[in-house]
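Asker: Next input, structure requested:
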Amino acid sequence: MTIRSGISGWRYPPWRGVFYPPKLPQRLELEYASRRLTSIEVNGSFYALQRPESYTSWVAETPDDFVFSVKGPRFVTHLKKLSDVRVPVANFFASGVLALGPKLGPILWQLPPNLGFDAGRLAAFFDLLPRSTAAAAQLSTEHDERLDGRAWTTTDADRPLRHVLEVRHASFEVPEFVELLRAHGIGLVIADAAGRWPVIEDVTADLVYIRLHGETELYASGYDDESLDRWAGKVRAWAAGGEPAGARTLSGPAAPSDGRDVFVYFDNDTKVRAPYDSLALAARLGLTPAQ
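Answerer: I've put the predicted structure just below:
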């Protein structure tokens, strides 16, 4: 059982001179953030395929116990809408994700607000996803010519690889969706987004993944003490293998568990709330970053 509190991304100009010390070089921002927080969600990979040298540099700049979650590309989720994506998924894994080695955490797949629930579409996508780093390395060899000369298709060790899904359409608010995730071992992202998107708190895998986008204003508003206390209580319950009182669930209880990994990422970045809210939650949970 591991609990991590972090942020989504780390390169934000408004953070400079506020969260980041004045005159801190941009190249040192990840090093600074990783010694105050316990995890970061890589979101640049959503917009474009990164390069292996980026991933290897991130490994070198962060403590040994640090973990990155990595966001899958919008080309797969938003443009292709999960259909006919074997090669794009292979390209994603060949872009250097596996270079993170033991610092590779869950893979996040975020669906667009205009994509509704389709059990067949989801099941086919879930069947494609590699469940170990060795399987991901094998799939990465199917990359197309765009990755020629810059592909990373090996892994230093065979480790389990976990995937989580964030949805943003009301049609997902049905028990069948939760049961499908459980059948495939895919984690459900619990997203708080100022009421914009569904809030579903069923546990569907051996981890709980939370994205906090802003309590009252999307990507902007912070979380007050009462809210952070409430989220800390929920995290403790999920981590202990239980369920918070009043959880917004659609299906029956999750399988019994002695404990679960919980990842919490703050995405309310525009007014520099994310890093401070993450630190405040970590303090409530007694989390200490590696140095």
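Asker: drop to CA atoms for contacts and neighbour counts, all remaining ones
Answerer: Will do.
Asker: Return the distance of stretch 216-224 from the chain's centre.
Answerer: Computed by CA atoms, centre = their mean, to the nearest Å, the chain-centroid distance of stretch 216-224 equals 19 Å.
Asker: Pull up the distance across that stretch, start to finish.
Answerer: End-to-end distance for stretch 216-224, by CA to CA, to the nearest Å: 11 Å.
Asker: one more to put side by side:
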Amino acid sequence: MASDVRIGISGWTYKPWRGAFYPPGLARNKELAYAASVFRSIEINGTFYCMQRPDSFAQWAADTPDDFIFAVKGPRYLTHMLKLRNAKAPLGNFFASGVLRLGGKLGPILWQFPPNFRFNAEKLEAFFALLPRDTDQAAECGRQHDHRLKARAWLQGDRRRRIRHAMEIRHESFRDPAFIALLRKHGIALVCADTVDWPLLMDITADFVYVRLHGSTELYKSAYSRPALERWAARVAAWRDGESMTDGHFICARKPKRRPRDVFLYFDNTDKLQAPRDALSLMRRLGQA
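Answerer: Below you'll find the predicted structure:
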């Protein structure tokens, strides 16, 4: 089966984009539909900041084309506040909140960790064991929700579908071969996160690749130059085609089996309208626009 490359943006509700990326006068409730007509995938940011409701997920699914995929950010309550302690109920709240209403548009779940979260193999092993790997398991996980759930639990999917997970780290302690081995054991993708502040690591740890481009010189703001975009296009093409990708920073000397992989890449340099422009530019270099 051919691999799938989806280039997109992180979020879609940004005031500076109105009248620039979005046409003048476009209603705010039409912004997702417009963005989804340009990009084949978008990260949902709202799930990171607070618990959503099933009707919101249903509306997002209805506003996007049939062949569209959402990446969904896991809640910061779990990763930043609890730091994975007592994770079962909060994880249940997340999966009961309506995530399954995305149906076939549910893509990878992104777990973003704070800069002060250090590598702890035991803690991560326990968390990874809780993560559902398909929608049936996600429904079962959702049944573990507690009283903090905002609305009635949504625990049904249209059919059994696979669920992928990706982990973004922001602390130097993760430059450890044991961390890469742990991700590979559980089939969780290491997010390749490009930023001036955090480790840029490119070890392949799953059957897909997840990339977040935050702005390599100024966090969330700086645009990507033509040479930088060409470099990223070459990396994406190598991952897509199953070729050896050596242009990067790696922790583990042992390379995974060479095979084509799906690639999800999101521009998070959302200030000053950089993300849509850079995403479109990268798509053109990959023959997608």
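Asker: So after superposing, what's the score?
Answerer: With the length set by TM-score structural alignment, normalised by the length of the second structure, the two chains reach a TM-score of 0.97; 287 aligned residues with a CA RMSD of 1.1 Å.
Asker: Go through the second structure and flag its longest helix.
Answerer: What stands out as the longest helix in the second structure, according to DSSP state H, is helix 226-241.
Asker: Over to the counterpart of residue 111 of the second structure in the first structure. Which of the three states is it?
Answerer: Matched across to the first structure, residue 111 of the second structure falls on residue 109, judged by TM-score structural alignment. Applying DSSP: H, G, I helix; E, B strand; the rest coil to residue 109 of the first structure yields a three-state assignment of strand.
Asker: same question, residue 71 of the second structure
Answerer: Under three-state DSSP, the three-state class of residue 71 of the second structure is strand.
Asker: That one maps to what in the first structure?
Answerer: Alignment note: residue 71 of the second structure maps to residue 69 in the first structure; criterion TM-score structural alignment.
Asker: residue ranges of the strands in the stretch 1-150 of the first structure, please?
Answerer: Listed in chain order, the strands found in the stretch 1-150 of the first structure under DSSP state E, counting those that start in this stretch are 3-8, 39-42, 67-71, 104-110.
Asker: What mean distance separates the shortest one from the matching residues in the second structure?
Answerer: Read that as strand 39-42 of the first structure. Compared with the second structure after the fit, strand 39-42 of the first structure shows a mean deviation of 0.3 Å (mean CA distance after the TM-score superposition for the first structure).
Asker: again, but for the third one
Answerer: Compared with the second structure after fitting, strand 67-71 of the first structure has a mean deviation of 0.1 Å; criterion: mean CA distance after the TM-score superposition for the first structure.
Asker: and that strand, what other elements does it pack with?
Answerer: strand 39-42, helix 44-47, strand 104-110 (3 or more CA pairs under 8 Å, 6 or more residues apart in numbering; DSSP states H and E).
Asker: winner for burial among the ones you listed?
Answerer: The densest packing among these, expressed as mean neighbour count by mean count of other CA atoms under 10 Å, is seen in strand 39-42 with a mean of 24.
Asker: Where in the second structure does stretch 175-182 of the first structure align, residue-wise?
Answerer: Residues 177-184 of the second structure are where stretch 175-182 of the first structure aligns, with TM-score structural alignment as the criterion.
Asker: Show me what the matching stretch is in contact with.
Answerer: Contacts of stretch 177-184 of the second structure with the rest of the structure, by CA atoms under 8 Å, 6 or more residues apart in numbering, involve 119, 121, 125, 189-190, 203, 205-206, 251-252.
Asker: Tell me the buried residues within these.
Answerer: For these, a neighbour count by 16 or more other CA atoms under 10 Å gives the buried set as 119, 189-190, 203, 205-206, 252.
Asker: if you look at these, which of them are in strands?
Answerer: Secondary structure assignment by DSSP state E places 189-190 of those in strands.
Asker: For the next helix or strand after the longest helix of the second structure, grab the matching residue range in the first structure.
Answerer: Note on helix 226-241 of the second structure: by DSSP states H and E, the next helix or strand toward the C-terminus is strand 262-267. Under TM-score structural alignment, strand 262-267 of the second structure corresponds to residues 261-266 of the first structure.
Asker: Equivalent analysis for stretch 91-98 of the second structure, please.
Answerer: Residue correspondence for stretch 91-98 of the second structure in the first structure, counting by TM-score structural alignment: residues 89-96.
Asker: same check, this time on stretch 28-48 of the second structure
Answerer: With TM-score structural alignment as the criterion, stretch 28-48 of the second structure aligns to 26-46.
Asker: Which residues does the matching stretch contact?
Answerer: When contacts are defined by CA under 8 Å, 6+ apart, stretch 26-46 of the first structure is touched by residues 4-11, 20, 50, 58, 61-63, 65-75, 265, 278-279, 287-291.
Asker: same thing with stretch 58-74 of the first structure?
Answerer: Outside stretch 58-74 of the first structure, the residues touching it (CA under 8 Å, 6+ apart) are 30-31, 34-35, 38-49, 92, 97, 100, 102-110, 290-291.
Asker: Show me what the longest helix of the second structure is packed against.
Answerer: Here helix 226-241 of the second structure touches strand 262-267, helix 274-285, going by 3+ CA pairs under 8 Å, 6+ apart.
Asker: Give me the buried positions along that helix.
Answerer: Buried residues in helix 226-241 of the second structure, defined by neighbour count with 16+ other CA under 10 Å: 229-230, 232-241.
Asker: to the chain's geometric centre, what's the distance from the match of stretch 175-182 of the first structure?
Answerer: Here stretch 177-184 of the second structure is found 19 Å from its chain centre; the criterion is CA atoms, centre = their mean.
Asker: Check the mean deviation of that stretch from the first structure.
Answerer: Here stretch 177-184 of the second structure, set against the first structure after superposition, deviates by a mean of 0.7 Å using mean CA distance after the TM-score superposition for the first structure.
Asker: Residue 251 of the second structure: what's it in contact with?
Answerer: 175-177, 180, 201, 203.
Asker: which position in the first structure aligns with it?
Answerer: Aligned partner of residue 251 of the second structure by TM-score structural alignment: residue 250.
Asker: So which residues make contact with the match of stretch 91-98 of the second structure?
Answerer: Taking contacts as CA under 8 Å, 6+ apart, the residues outside stretch 89-96 of the first structure that touch it are 49-55, 72-73, 76, 136-137, 139-144, 147, 150-153.
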